[in-house]
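*Asks:* Could you look at this predicted model? Sequence included:
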Amino acid sequence: MRFVLSLALCTFLLFSLQAQQAAITFKVMGGKEKTVRFMRPLQGNYFINELTADTLDGTGTLVIPNKEKVAGAYGFVYKKMYRLFVKPGKSYTVTIDEKNQANPLSIEGPEQEGQLALANLSFEFYQSAASRYHKQDTVFAHNKQRIQHELDSCLAPFRQLHAQHKIDDAFYSYAEILIRNYYAAVLSTTLMWPIRELEFNKDSARYDAQKINRIHGYWQELAAISNIFDARSMATDTYADYSRTYNGWYFRFFLPQMQGVFKQPANEEEYQKAVYNVLVDHYKQEPLREYLLASNIHELLLEKRYQSVIPGFYQSFIKTYPRSRYTPLLTPGIAAVKDFLTKQEAEFAKNQLFVENYASIETVDQLTALSKGKTVFIDFWATWCGPCKEEFKYNKDLKEFLNSKGIELMYVSIDKEAADKQWKTMIKYYNLQGTHLRASEKLYRNIFNAFNHNDVFAIPRYILLKDGKIMEPDALPPSKKSELYKQLEQYL
């Protein structure tokens, strides 16, 4: 009996030791970059957060202890994104050999073939993919069939590995819902164009109840691709795009319009209230409801939107979920929101100027004409754009360089009129020294047509103007200091 107990104790201690020593090793061979960014799952769930940046050691290696208690996906970024499905107590080694151009990636560890298939999975930006489908064919049934075919092709390797018992049920379930959510995001986005053309006013000659009901049915058909209420989706990064599209276009806009209860938000705060209320009203199942409410608040905090409604969302959340695992990730950002709100009544600095009658500027030609007789560096940004505000960290060095070269700095916001107050407060909060204008709706459409790529105008975006002409339509960001300065100097 003592022998059996001793054997059991030794087995337990051995397992515990292995679990403590389990690690994820990331290796780069022949690479010049020394930084790897990664994001851990939160108790098995994908919860959008700022990527952790770490430096490779002298051998090009980074070791991360595997302390996970439940299975979940890590995201690694080294020139591109890689996913790794990590299980408790297991060790993995991800190697990128930059000299091997044909097959640079190798993975050692459990379910190796599945891990390679997952890490090599690459998705086109869902809005660009939706635009491509819509341009080729505007019929929903045709796009659904084509997307289903692509989905099946993408999922086929995982089905085969699962059938061969090379990946288990948990791995396959994750891969399946990851892929399904991506294609559901694409298909739901294709509905954006027909919805924009609808007339919901029953007194209008353009009102077509049959067409509205048909599009309503399309939203129900999305469940065949991926069920928006499937709690397994919390483990995947693709659910964020799918739920954002579904909640924004169907629950917040289409359904209220169809029911005759839609109210156009008067400003950004009212819009965010409407988005938050969609989650409260339509998601009753836990833990999905808690997850989506926390994700909504956290995304607003990461984007540094700083709306006055955010502290109220936070108070409501912690009251409903006093022991939520998400609260520690939300709390630090709330203090920054409160600090921002104190700046609303402050005066503008002397070097924060506004283009006279900027609302009358409606074309890119009129915008570029502002640079006649001088050189102007333009920063396109918006109050809702997190990466735009990250680049503001480098404004001091940028301003010094531009001043030394006689280049003026202009900030062009693409915010809507409803965000006017927020826009002006952010100018003060981030101490944006230079000339400012907020693009009118006509100017924004003109900017979009001039600078979009695959029907997407991504910001932050930087251009250089000289004497009324566009010299550099795609300048580097301020964070790439030396490369940007060298790029600009060739036009001086």
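*Replies:* Thanks, I have it.
*Asks:* all contacts plus neighbour counts: C-alpha atoms, from now on.
*Replies:* Fine.
*Asks:* Buried residues of whichever strand or helix holds Tyr174, list them for me.
*Replies:* Using DSSP states H and E, Tyr174 sits in helix 169-190. Judged by neighbour count (16 or more other Cα atoms under 10 Å), helix 169-190 contains these buried residues: 171-190.
*Asks:* packing partners for it?
*Replies:* helix 126-136, helix 140-163, helix 239-245 (3 or more Cα pairs under 8 Å, 6 or more residues apart in numbering; DSSP states H and E).
*Asks:* Tell me which of the ones you listed lies nearest to Val376.
*Replies:* Nearest to Val376 among these is helix 126-136; the distance by Cα to Cα comes to 30.4 Å.
*Asks:* how about the helices in the stretch 251-400 of the chain?
*Replies:* Counting by DSSP state H, counting those that start in this stretch, one finds helices in the stretch 251-400 of the chain at the ranges 255-259, 268-282, 288-302, 310-320, 327-341, 364-369, 386-391, 395-404.
*Asks:* JSON lines please, covering the ones you listed and showing mean neighbour count and distance to Leu121.
*Replies:* Shown next, in JSON lines, are those (neighbours: other Cα atoms under 10 Å; distance: least, Cα to Cα, whole Å):
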{"stretch": "helix 255-259", "mean neighbour count": "14", "distance to Leu121": "34"}
{"stretch": "helix 268-282", "mean neighbour count": "17", "distance to Leu121": "30"}
{"stretch": "helix 288-302", "mean neighbour count": "20", "distance to Leu121": "24"}
{"stretch": "helix 310-320", "mean neighbour count": "15", "distance to Leu121": "35"}
{"stretch": "helix 327-341", "mean neighbour count": "15", "distance to Leu121": "29"}
{"stretch": "helix 364-369", "mean neighbour count": "17", "distance to Leu121": "38"}
{"stretch": "helix 386-391", "mean neighbour count": "17", "distance to Leu121": "24"}
{"stretch": "helix 395-404", "mean neighbour count": "14", "distance to Leu121": "36"}
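*Asks:* can I get those in JSON lines with distance to Ser91?
*Replies:* Converted to JSON lines, these look like this (distance: least, Cα to Cα, whole Å):
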{"stretch": "helix 255-259", "distance to Ser91": "47"}
{"stretch": "helix 268-282", "distance to Ser91": "38"}
{"stretch": "helix 288-302", "distance to Ser91": "28"}
{"stretch": "helix 310-320", "distance to Ser91": "36"}
{"stretch": "helix 327-341", "distance to Ser91": "27"}
{"stretch": "helix 364-369", "distance to Ser91": "54"}
{"stretch": "helix 386-391", "distance to Ser91": "33"}
{"stretch": "helix 395-404", "distance to Ser91": "42"}
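*Asks:* Check it against this one:
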Amino acid sequence: MKKLIYFLSIVLVVVSCKDEPKDYVTLSGKIIDKNSDSVVVRSREFSKTIKVNADGTFADTLKVVTGVYNFFDGNESTTIYLKNGFELVVSLDTKQFDESISYTGIGAEVNNYLAARALKQEEVFDNNNLFALEKPAFDQKMNEIKSDFMALLTTTENLDSLFIEDEKKGIDGFTLYIADYYAEKQYLNTFLAKGKASPKFTDYENFKGGTTSLDDLKGKYVYVDVWATWCAPCRAEIPFLKELEKAYRGKNIQFVSVSIDKAKDHDKWKKMVADEQLEGVQLFADNDWKSQFVTDYKVSGIPRFILIDPQGNIVTPEAPRPSSEDLKTLFDELKI
């Protein structure tokens, strides 16, 4: 009898241990054509690097605060929802990163939802026809898009109530952002349409001395780079811009870089221009983001590139970046 009681006690201990939720996440998976030898799971307060084996497999445990994290493989990334107790298995092919990523295991439903939502958001952004609609048709289409996002959310099983409420707010925020983006596009396509007189800048400080105004540059095409020293994507374009300036030296085009650094970072701007040996016309805007030229062009993110013709008229308020082959195609069409 004592042996039986002892045996039952052991069984109860084992069962209770199995039922007790884990206080960590098990994260594993396989990446086809991996971009890096490691993946990184990161938030503002958390970072964990996980080794990726030669065959693309990886596995580790993470102790987390419940919430959304960024999952990086090299420069590619996606959002991932983690909660202690999850046993999540990730599968993806980097050749179609967003389209291929999928999840199995405990916690798969919420993460497959996030992957599907991200694809829908990308489809909205890539739908040029949406932003060409007249306002009534655009509003109707946005109602349909919002309903589509809500349907995806409400039909996904095993979602936390707090997560659902946050997602509803996120859907509202996304649709408002798209509406603002539509309004900006309409402004660019009307007030900043091709052939319209370009907004001007006057007496911007020139790194080489004195001041420069847009009118001083008439007679040549002007390719304007709106940037700042703190902007990583801006700095990433610098090598391509240098190559472009070298390739078009002596041609009918002037390359102008307008820094919108704040006044307190003026010396930082001068040092970077000197250290990086930046070429072209290097100017410092008179009032950072609030400079009239910047606000007239509705610059809300940088780098931003603008192309102006020799008469001072707009060619495009959103020119391709130096790193894009589309820019050279545009220059060829203009016979620069």
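*Replies:* All right, it came through fine. These numbers were taken from a predicted model, which means no experiment stands behind them.
*Asks:* quick one on the thing from earlier: and the helices and strands packed on helix 169-190 of the first structure: which comes nearest Phe47 of the first structure?
*Replies:* Closest among those, using Cα to Cα: helix 239-245, at 9.3 Å.
*Asks:* buried residues in that closest one?
*Replies:* For helix 239-245 of the first structure, burial by neighbour count (16+ other Cα under 10 Å) applies to 239-243, 245.
*Asks:* Please name every helix or strand in contact with that helix.
*Replies:* helix 169-190.
*Asks:* Tell me the buried residues in the next helix or strand after the helix it packs on?
*Replies:* Downstream of helix 169-190 of the first structure, the next assigned helix or strand under DSSP H and E is helix 192-196. Within helix 192-196 of the first structure, the residues that qualify as buried are 192, 195, counting by 16+ other Cα under 10 Å.
*Asks:* Would you double-check that Asp98 of the second structure falls in a helix?
*Replies:* Yes - with DSSP: H, G, I helix; E, B strand; the rest coil as the criterion, Asp98 of the second structure is located in a helix.
*Asks:* between the helices and strands packed on helix 169-190 of the first structure, which gets nearest to Arg289 of the first structure?
*Replies:* Among these, helix 239-245 comes nearest to Arg289 of the first structure, with 12.0 Å by Cα to Cα.
*Asks:* Read off where that closest one ends up in the second structure.
*Replies:* Aligned by TM-score structural alignment, helix 239-245 of the first structure falls on no residue of the second structure.
*Asks:* and if you look at stretch 317-333 of the first structure?
*Replies:* Per TM-score structural alignment, stretch 317-333 of the first structure has no counterpart in the second structure.
*Asks:* Show me what counts as buried in stretch 100-112 of the first structure.
*Replies:* Under the neighbour-count criterion of 16+ other Cα under 10 Å, stretch 100-112 of the first structure has 105-108, 110-111 buried.
*Asks:* Next up, the contacts around the aligned partner of Arg83 of the first structure in the second structure.
*Replies:* In the second structure, the residue matched to Arg83 of the first structure (TM-score structural alignment) is Thr79. Applying Cα atoms under 8 Å, 6 or more residues apart in numbering to Thr79 of the second structure gives the contacts 68-71, 114-115.
*Asks:* quick one: Thr79 of the second structure from Leu153 of the second structure, how far?
*Replies:* 16 Å (Cα to Cα, to the nearest Å).
*Asks:* Same check on Tyr221 of the second structure?
*Replies:* Taking Cα to Cα as the measure, Tyr221 of the second structure falls 49 Å from Leu153 of the second structure.
*Asks:* These two: who's more crowded?
*Replies:* Neighbours per residue, other Cα atoms under 10 Å: of Tyr221 of the second structure and Leu153, the larger number sits with Tyr221, 24 against 20.
*Asks:* Surely the more buried one touches Ile306?
*Replies:* No - applying Cα atoms under 8 Å, one finds Tyr221 of the second structure not in contact with Ile306, separated by 10.4 Å.
*Asks:* did I read that right, the match of Arg83 of the first structure in a strand?
*Replies:* Yes - under three-state DSSP, Thr79 of the second structure falls within a strand.
*Asks:* Disregarding residues adjacent in the polypeptide, which is nearest to it?
*Replies:* Counting by Cα to Cα, 6 or more residues apart in numbering, Thr79 of the second structure lies nearest to Asn70, which is 4.7 Å off, once chain neighbours are set aside.
*Asks:* Which helix or which strand is home to that neighbour?
*Replies:* Under the criterion of DSSP H and E, Asn70 of the second structure resides in strand 67-73.
*Asks:* And Leu464 of the first structure, by the same measure?
*Replies:* Using DSSP H and E, Leu464 of the first structure falls in strand 461-466.
*Asks:* So what's the residue count around Met81 of the first structure?
*Replies:* By other Cα under 10 Å, 14 other residues sit near Met81 of the first structure.
*Asks:* I figured it was touching Gly75, is that so?
*Replies:* Yes - with contact defined as Cα under 8 Å, Met81 of the first structure and Gly75 form a contacting pair (6.7 Å).
*Asks:* What residues does the closest residue to Lys220 of the second structure other than its chain neighbours make contact with?
*Replies:* In this structure, Lys220 of the second structure finds its nearest non-sequential neighbour in Pro310, 4.3 Å apart by Cα to Cα, 6+ apart. Shown in contact with Pro310 of the second structure (Cα under 8 Å, 6+ apart): 217-222.
*Asks:* Pull the most distant pair out of these.
*Replies:* Put simply, by Cα to Cα the two of the contacts of Pro310 of the second structure set farthest apart are Gly219 and Val222, 9.1 Å from each other.
*Asks:* now the helix holding Tyr174 of the first structure against helix 126-136, angle please.
*Replies:* Counting by axes from the mean of the first three to the mean of the last three Cα atoms, to 10 degrees, helix 169-190 of the first structure lies at 50 degrees to helix 126-136.
*Asks:* Please work out which residues outside stretch 365-382 of the first structure touch it.
*Replies:* With Cα under 8 Å, 6+ apart as the test, stretch 365-382 of the first structure has contacts from 361, 388, 406-415, 423, 459-470.
*Asks:* Swap in 6 Å and give it another go.
*Replies:* By Cα atoms under 6 Å, 6 or more residues apart in numbering, the surrounding residues in contact with stretch 365-382 of the first structure are 388, 407-415, 460-468.
*Asks:* and what of stretch 22-29 of the first structure?
*Replies:* Contacts to stretch 22-29 of the first structure, defined as Cα under 6 Å, 6+ apart, come from residues 60-66, 89-97.
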